[in-house]
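J.: prediction below, plus the sequence it came from.
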Amino acid sequence: MGRIGIFTQDFKFYHDVIYQLREWELPFVSIEDPGQIPEDVPVVLSADGDDQLPRQIKSSNPVQAIRMALPRLLNRYDFNSIIIGIDPGPRPGIAVTADMILTEAYECPDTASVGKEVQEIADFYSYKNISIKIGNGDKPNRMAIMDALEKTNIGITIVDETNTSMPHKIHDNALSAARIAFIEGNYYPLAVPRKFNRKDVYDKEFVTIRKLVLSGQGNS
């Protein structure tokens, strides 16, 4: 199992990046001695003003640092393909897949936030190709979102979002966005696990970065 290292003299960055890593549920370790970085730490996160280290990513923005670190957890320097899935609505869902691995899924507070969120994803991930898939529902909000995305200059495909909001017991906009990102062909081929709950539905339905890292498969 690979872990993300943290080495910084910046207390705010230290606090914020630990908070984010816990939110992402990614394993991490604080580096006390920069001369002794554990072998299972493929990447070290530091603030912009910190000393230089091997395997290091510097950014005072903790989310940027984590997004930049993700391919390192899989023994890569970048991803081949990033797909951003968007579930249109008044509180749009956004999800990111990196080489068919679900890395994040969350809900935006409003449609006006989507352009900024997508631009930051495009800026913070390391990749060769990037594209957007947006569901064909809620036309007024979908059109508003697409207008906001025009400035990103990222190609957008409108996909049939049939099956992406089922079952209603566990549905949320982030989950729908993840399913939209994975649509290949006409619509999402929903296969609901017999036993599921809101907490583990992502790991059961998708290959997630969290599951890969915790299982040790990211180091293979």
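T.: Looks like it came in fine.

J.: from now on I want contacts and neighbour counts done on CA atoms only, so please keep to that.
T.: Noted.

J.: and whichever helix or strand residue 123 is part of, which residues are buried?
T.: Using DSSP states H and E, residue 123 maps to helix 114-124. Within helix 114-124, the residues scored as buried using 16 or more other Cα atoms under 10 Å are 114, 115, 118, 121, 122, 124.

J.: elements contacting it?
T.: Judged by 3 or more Cα pairs under 8 Å, 6 or more residues apart in numbering; DSSP states H and E, helix 114-124 is in contact with helix 62-73, helix 139-149.

J.: ok, residue 27 touching residue 21?
T.: Yes - under the criterion of Cα atoms under 8 Å, residue 27 makes contact with residue 21 at 7.4 Å.

J.: that older thread, for the helices and strands packed on helix 114-124, give me TSV that also has distance to residue 181.
T.: Formatted as TSV, these follow (distance: least, Cα to Cα, whole Å):
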stretch	distance to residue 181
helix 62-73	18
helix 139-149	15
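
J.: tell me which of those helices sits most buried.
T.: helix 62-73 (a mean of 22; mean count of other Cα atoms under 10 Å).

J.: put this next to the first one:
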Amino acid sequence: MIVVATADFELYHEAVGELRSRGVTFTTVEPGDPLPDQTRVLITAPSDDVETDPTVSRVTATGDDVRRAVDEALATLRGGGGQTVVGVDPGTRPGIAVLSGQTVVAAFHVPLADAVEVIKRETDDAIDPVVRIGDGARLQGAKLINDLDGVAVELVDETGTTPYLGTGARGMGDVLAAVNIAQMSGKRIESREIEPTAGELQRIKERSREVSDDSRTIDEDLARRVAGGELSIDEALDEHRTREE
């Protein structure tokens, strides 16, 4: 069982809320009070003066990193957790799944522009994490690979990773694919250079026309820079307008 024992009010409030939201069995005690016999993990602040026996794992946290602490506590309860692995199903809105060992501890579905920040946040405090990115959506995947530094990245063959989605599961495919990608070993990679195809460039140009207020279509040079991650479509449209002034 998880026990929260802290004099830090913010940590207490955030930890209790996080544990309740996940449906976890836990209890709270005052620092220094005897721990229940079934205690296996203790969540405290670094400044709390508590004593534990060797059978109890202590996880320290502040109110700002409670989710990380709860993830660690749950991983301990499940048998020591394991390596942090982030699976990514690339695209304009990548699915992102964070696994601790074989347990999914977090999932996200965010715009491509936010994906690197999310991945870095989830791996910053992890020990020897790895990010596994599917090899589909080549342009978006290459951008993620090239923008991720300071963390090991693997390129995974994502064939067959998108599951069948039954009634009511619409929108979950990218995240579920990311879970499957996280569970597959890939090839270690540090960068990926992709030469966009004529079809990919055409789709970018068509997309620029769809999102512009003046039915404007960017040229191939700008589309190529968008494909390489140098510009967003909005930035390419702004540059296209500037050229005409």
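T.: Perfect, thanks for sending it. Predicted model, so just to flag it, every value in this text is computed and none were measured.

J.: superposed, what's their TM-score?
T.: With the length set by TM-score structural alignment, normalised by the length of structure 1, the two chains reach a TM-score of 0.67; 177 aligned residues with a Cα RMSD of 2.7 Å.

J.: check the offset of the helix holding residue 123 of structure 1 from the chain's centre.
T.: Centre-to-centre, helix 114-124 of structure 1 and its host chain are 11 Å apart (Cα atoms, centre = their mean, to the nearest Å).

J.: quick check: closest non-adjacent residue to residue 181 of structure 1.
T.: With Cα to Cα, 6 or more residues apart in numbering as the criterion, residue 181 of structure 1 has its nearest non-adjacent residue at 4.0 Å, and that residue is residue 85.

J.: so which strand or helix has residue 221 of structure 2?
T.: helix 220-227.

J.: chain neighbours aside, what residue packs nearest to the counterpart of residue 23 of structure 2 in structure 1?
T.: Aligned by TM-score structural alignment, residue 23 of structure 2 pairs with residue 25 of structure 1. Closest residue to residue 25 of structure 1 apart from its sequence neighbours, by Cα to Cα, 6+ apart: residue 210 at 6.5 Å.

J.: quick one: that neighbour from residue 38 of structure 1, how far?
T.: From residue 210 of structure 1 across to residue 38 of structure 1, the span is 20 Å (Cα to Cα, to the nearest Å).

J.: and what of residue 55 of structure 1?
T.: In terms of Cα to Cα, residue 55 of structure 1 sits 11 Å off from residue 38 of structure 1.

J.: give me the number of residues near whichever residue in structure 2 pairs up with residue 50 of structure 1?
T.: Under the alignment by TM-score structural alignment, residue 50 of structure 1 pairs with residue 48 in structure 2. Neighbourhood size, residue 48 of structure 2 [other Cα atoms under 10 Å]: 16.

J.: next: residue 237 of structure 2.
T.: Around residue 237 of structure 2 there are 22 residues (other Cα under 10 Å).

J.: which residues touch the residue nearest the centre of structure 1?
T.: Closest to where the C-alpha atoms of structure 1 average out (Cα atoms, centre = their mean) is residue 104, at 2.8 Å. Neighbour list for residue 104 of structure 1: 24, 95, 96, 97 [criterion: Cα atoms under 8 Å, 6 or more residues apart in numbering].

J.: where does the most far-flung residue of structure 1 relative to its centre land in three-state SS?
T.: The outermost residue of structure 1 relative to its centre, with distances by Cα atoms, centre = their mean, is residue 35 at 30.7 Å. Look at residue 35 of structure 1: counting by DSSP: H, G, I helix; E, B strand; the rest coil, its state is coil.

J.: against residue 123 of structure 2, how distant is the aligned partner of it in structure 2?
T.: In structure 2, residue 35 of structure 1 lines up with residue 33, judged by TM-score structural alignment. Residue 33 of structure 2 is 34 Å from residue 123 of structure 2, where distance means Cα to Cα.

J.: same check, this time on residue 26 of structure 2
T.: Residue 26 of structure 2 is 26 Å from residue 123 of structure 2, where distance means Cα to Cα.

J.: state the span of structure 2 onto which stretch 205-217 of structure 1 is aligned.
T.: Counting by TM-score structural alignment, stretch 205-217 of structure 1 sits on no residues of structure 2.

J.: what sits against residue 27 of structure 1?
T.: Contacts of residue 27 of structure 1 (Cα under 8 Å, 6+ apart): 2, 3, 4, 21, 214.

J.: residues contacting the third one?
T.: Pointing back at residue 4 of structure 1 there. Residue 4 of structure 1 touches 26, 27, 28, 29, 41, 42, 43, 44, 45, 69, 73, counting by Cα under 8 Å, 6+ apart.

J.: 10 Å instead?
T.: 21, 26-31, 40-45, 66, 69-70, 72-73 (Cα atoms under 10 Å, 6 or more residues apart in numbering).

J.: alignment lookup: it to structure 2.
T.: Using TM-score structural alignment, residue 4 of structure 1 pairs with residue 2 in structure 2.

J.: quick one: its match and residue 122 of structure 2, what's the gap?
T.: 22 Å.

J.: ok, average deviation of the helix holding residue 123 of structure 1 from structure 2?
T.: Taken over the aligned residues, the distance from helix 114-124 of structure 1 to structure 2 averages 2.9 Å (mean Cα distance after the TM-score superposition for structure 1).

J.: end to end on stretch 52-61 of structure 1, go ahead and measure it.
T.: 17 Å.

J.: show me how far that stretch is from its chain's centre.
T.: With Cα atoms, centre = their mean, you get 20 Å for stretch 52-61 of structure 1.

J.: dump the residue contacts of the residue nearest to residue 25 of structure 1.
T.: 24, 25, 26, 27, 101, 102, 103, 104, 202, 203, 216, 218.

J.: out of those residues, which is nearest to residue 81 of structure 1?
T.: residue 101 (10.0 Å; Cα to Cα).

J.: any idea how far residue 154 of structure 1 is from the closest one?
T.: In terms of Cα to Cα, residue 101 of structure 1 sits 20 Å off from residue 154 of structure 1.
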